[in-house]
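Enquirer: A predicted structure for the sequence below; I have some questions about it.
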Amino acid sequence: MALRLLAALVAAFFLAGCASKAPVPGPSSREPATLRPYTIKGVTYVPLRSAKGYREEGIASWYGPGFHGKRTSNGEVYDQYQLTCAHKLLPMQTKVRVTNLENGRSMTLRVNDRGPFVAGRIIDLSQAGARELGVHARGTARVRVEVEGDAPGAGPGGELPGPFYVQVGAFALRGNAERLFARLQAAGYAGSRIQTREIDGALLHLVHAGTFPTSAVADEARFRLGERFTGAFIIAQ
């Protein structure tokens, strides 16, 4: 996992460096990317703005090896060993209690991805979640999904409080990080910062655009900055 993370950070370094003369996207009030309608296989889905009171029953499936280490819909790196899930409509970061109606097992998972897009299925569990709920061996099971609040610490509309940042670059040379940092500040991201971390034995200078008061605002910034910096993702303070 550490090697994958290092590879992603190094890739971000090269992507940021290759187009250093292009302008940095400025702040915008556009709607968060994960709340916008989207179309898959000819079907258009309209994500919910609040998860409060949501409840449904249907077929759960799970996903793992083919997606492990790739980006989820909210910009995280998918880790099949964490207790997460994918849902077509619920807001990102929503916590849901999933109960396997075939064996009575129940547990809480966090929504961080979109799916499943197979007819008749209502939720995709991580491999870890599928094992805990007894779904892994069979592949599918009938479940009940119930939201536990909007999201941890969420305010009106289900938004998480911040501050949040969007990581847009990782550099071996401090000078490169400082140049990108200056460009972010000039573009209106006054709360941007540089953090130095040792990752798998390599010292990297991470550039974070910010700050953003809620997860929804950060997700919008990630979408906008991702058009310029491939692989941009959200981090909490």
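Expert: Cool, got the structure.
Enquirer: Could you use CA atoms for every contact and neighbour count after this?
Expert: OK.
Enquirer: Please report the separation between the first and final residues of stretch 145-164.
Expert: One end of stretch 145-164 to the other measures 28 Å (CA to CA, to the nearest Å).
Enquirer: nope, stretch 117-132 is what I meant
Expert: Terminal residues of stretch 117-132 lie 23 Å apart, using CA to CA.
Enquirer: in it, what counts as buried?
Expert: For stretch 117-132, a neighbour-count test (16 or more other CA atoms under 10 Å) marks Arg121, Ile122, Ile123, Asp124, Leu125, Ser126, Gln127, Ala128, Gly129, Ala130 as buried.
Enquirer: swap in stretch 103-118?
Expert: Buried-residue list, stretch 103-118, by 16+ other CA under 10 Å: Ser106, Thr108, Leu109, Arg110, Val111, Asn112, Asp113, Arg114, Gly115, Pro116.
Enquirer: ok, now stretch 134-147?
Expert: Residues of stretch 134-147 classed as buried: Gly134, Val135, His136, Thr140, Ala141, Arg142, Val143, Arg144, Val145, Glu146, Val147 (neighbour count, 16+ other CA under 10 Å).
Enquirer: The residues you listed in strands, which ones?
Expert: Using DSSP state E, the subset of the buried residues of stretch 134-147 located in strands is Ala141, Arg142, Val143, Arg144, Val145, Glu146, Val147.
Enquirer: I'd like to know which of those is nearest to Thr94.
Expert: Ranked by distance to Thr94 (CA to CA), these are led by Val147 at 7.3 Å.
Enquirer: For the closest residue in space to the closest one that isn't next to it in sequence, give me its contacts.
Expert: Once flanking residues are discounted, Val147 sits nearest to Val96: 4.3 Å by CA to CA, 6 or more residues apart in numbering. Counting by CA atoms under 8 Å, 6 or more residues apart in numbering, Val96 makes contact with Thr108, Leu109, Arg110, Val111, Val145, Glu146, Val147, Glu148.
Enquirer: Below is structure B, check it against A:
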Amino acid sequence: MRKKITFHLLSVLAIIFLSAFTIGGPKAAKKQQRPAQDTVKVLASKLDSIAFPVHLKYKPFKRDVHASYYADRFNGKRTANGSKFNNNKYTAAHRKFPFGTKLRLTNEQNGKCVIVEVTDRGPFSKGREIDITKRAFREIAGDKSSGGINVTIEVVE
């Protein structure tokens, strides 16, 4: 009987002793793993947009063409090149450019520009030359409530 009580008492003390190490351990590790706030901003800016150096060359393709943006219902669906569509990326749909071609679109009203990558085919409406993601559209559009803008398309070489 005395051996059982001693065994149970020692096992309870061992559990309490070992649990004291596990309570403080993960919290300290989480605080050390958190990166500095500036690092997060830099990484987010590099991952979100298509980074391009200033010295790129652009070959003019068309001026004064109508560009519209994708509807939200296409999020998660497959594009013509097989990748999943995401309205928060910088991609576009064009009828003729090969997949992977990078295009610079410049809004003719305000001069803002964005670089997108062709990942899909379309648009299939008459009068439209290119479809771009909502994120790219909002970045260059002056009037965010409009559904289309006139842009100049240049091929990034």
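Expert: Alright, I've got the coordinates. Remember, predicted model here, so these are calculated numbers, not experimental data.
Enquirer: rewinding a little: return the subset of the buried residues of stretch 117-132 of structure 1 lying in helices.
Expert: When DSSP state H is applied, those are split such that Gln127, Ala128, Gly129, Ala130 fall in helices.
Enquirer: so how far is Gln93 of structure 1 from the first one?
Expert: This points to Gln127 of structure 1. Computed as CA to CA, the Gln127 of structure 1 to Gln93 of structure 1 distance reads 18 Å.
Enquirer: With the third one instead?
Expert: In this structure, Gly129 of structure 1 and Gln93 of structure 1 are separated by 16 Å, where distance is defined by CA to CA.
Enquirer: cool, and the second one?
Expert: Look at Ala128 of structure 1 and Gln93 of structure 1: by CA to CA, they are 17 Å apart.
Enquirer: Check Ala202 of structure 1 too.
Expert: Following CA to CA, the distance that separates Ala202 of structure 1 from Gln93 of structure 1 is 31 Å.
Enquirer: Compare the two (neighbour count), which wins?
Expert: For Ala202 of structure 1 versus Gln93, the count of surrounding residues by other CA atoms under 10 Å is larger for Gln93: 22 against 10.
Enquirer: Just tell me what the more buried one corresponds to in structure 2.
Expert: Taking TM-score structural alignment, Gln93 of structure 1 has Gly100 as its aligned residue in structure 2.
Enquirer: Are we agreed that its match is in a helix?
Expert: No. Gly100 of structure 2: not assigned to a helix; according to DSSP: H, G, I helix; E, B strand; the rest coil it is coil.
Enquirer: Return the set of buried residues in the helix ranked longest in structure 1.
Expert: As assigned by DSSP H, the longest helix anywhere in structure 1 is helix 2-18. Buried residues in helix 2-18 of structure 1, counted by 16+ other CA under 10 Å: Leu6, Ala8, Leu9, Val10, Ala11, Ala12, Phe13, Leu15, Ala16, Gly17.
Enquirer: I'd like those residues laid out as TSV, including distance to Leu184 of structure 1.
Expert: Output for these, formatted as TSV (distance: CA to CA, whole Å):
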residue	distance to Leu184 of structure 1
Leu6	23
Ala8	21
Leu9	18
Val10	20
Ala11	19
Ala12	16
Phe13	15
Leu15	16
Ala16	12
Gly17	14
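Enquirer: Can you tell me which of these is closest to Ala186 of structure 1?
Expert: So of the buried residues of helix 2-18 of structure 1, ranked by how close each gets to Ala186 of structure 1 (CA to CA), first place is Ala16, at 16.3 Å.
Enquirer: From Phe67 of structure 1, how far off is the residue nearest to Val147 of structure 1?
Expert: Counting by CA to CA - Val96 of structure 1 and Phe67 of structure 1 are separated by 21 Å.
Enquirer: Surely the match of Gln93 of structure 1 touches Glu117?
Expert: Yes. Counting by CA atoms under 8 Å, Gly100 of structure 2 sits close enough to Glu117 to count as a contact (5.7 Å).
Enquirer: just the strands in structure 2 please.
Expert: Ranges of strands in structure 2, per DSSP E, are 58-69, 91-94, 102-107, 113-120, 130-132, 148-156.
Enquirer: Could you pick out the longest strand of structure 1?
Expert: Every strand in structure 1 considered (DSSP E), the longest is strand 202-214.
Enquirer: Just the buried residues of it, please?
Expert: Buried residues in strand 202-214 of structure 1 (16+ other CA under 10 Å): Leu204, His205, Leu206, Val207, His208, Ala209, Gly210, Thr211, Phe212, Thr214.
Enquirer: Could you find the counterpart of Ile130 of structure 2 in structure 1?
Expert: Ile130 of structure 2 maps onto Ile123 in structure 1, by TM-score structural alignment.
Enquirer: For its match, which residues are in contact?
Expert: Ile123 of structure 1 touches Ile59, Ala60, Ser61, Trp62, Cys85, Ala86, His87, Lys88, Gly115, Pro116, counting by CA under 8 Å, 6+ apart.
Enquirer: again, only using 6 Å
Expert: With contact set as CA atoms under 6 Å, 6 or more residues apart in numbering, Ile123 of structure 1 has these partners: Ala60, Ala86, His87, Pro116.
Enquirer: for Glu154 of structure 2, same thing?
Expert: Per CA under 6 Å, 6+ apart, neighbours of Glu154 of structure 2: Tyr58, Lys59, Pro60, Phe61, Leu103, Arg104.
Enquirer: Please identify which of the ones in helices among the buried residues of stretch 117-132 of structure 1 is nearest to Gly226 of structure 1.
Expert: Closest approach to Gly226 of structure 1 among those (CA to CA): Gln127, at 27.7 Å.
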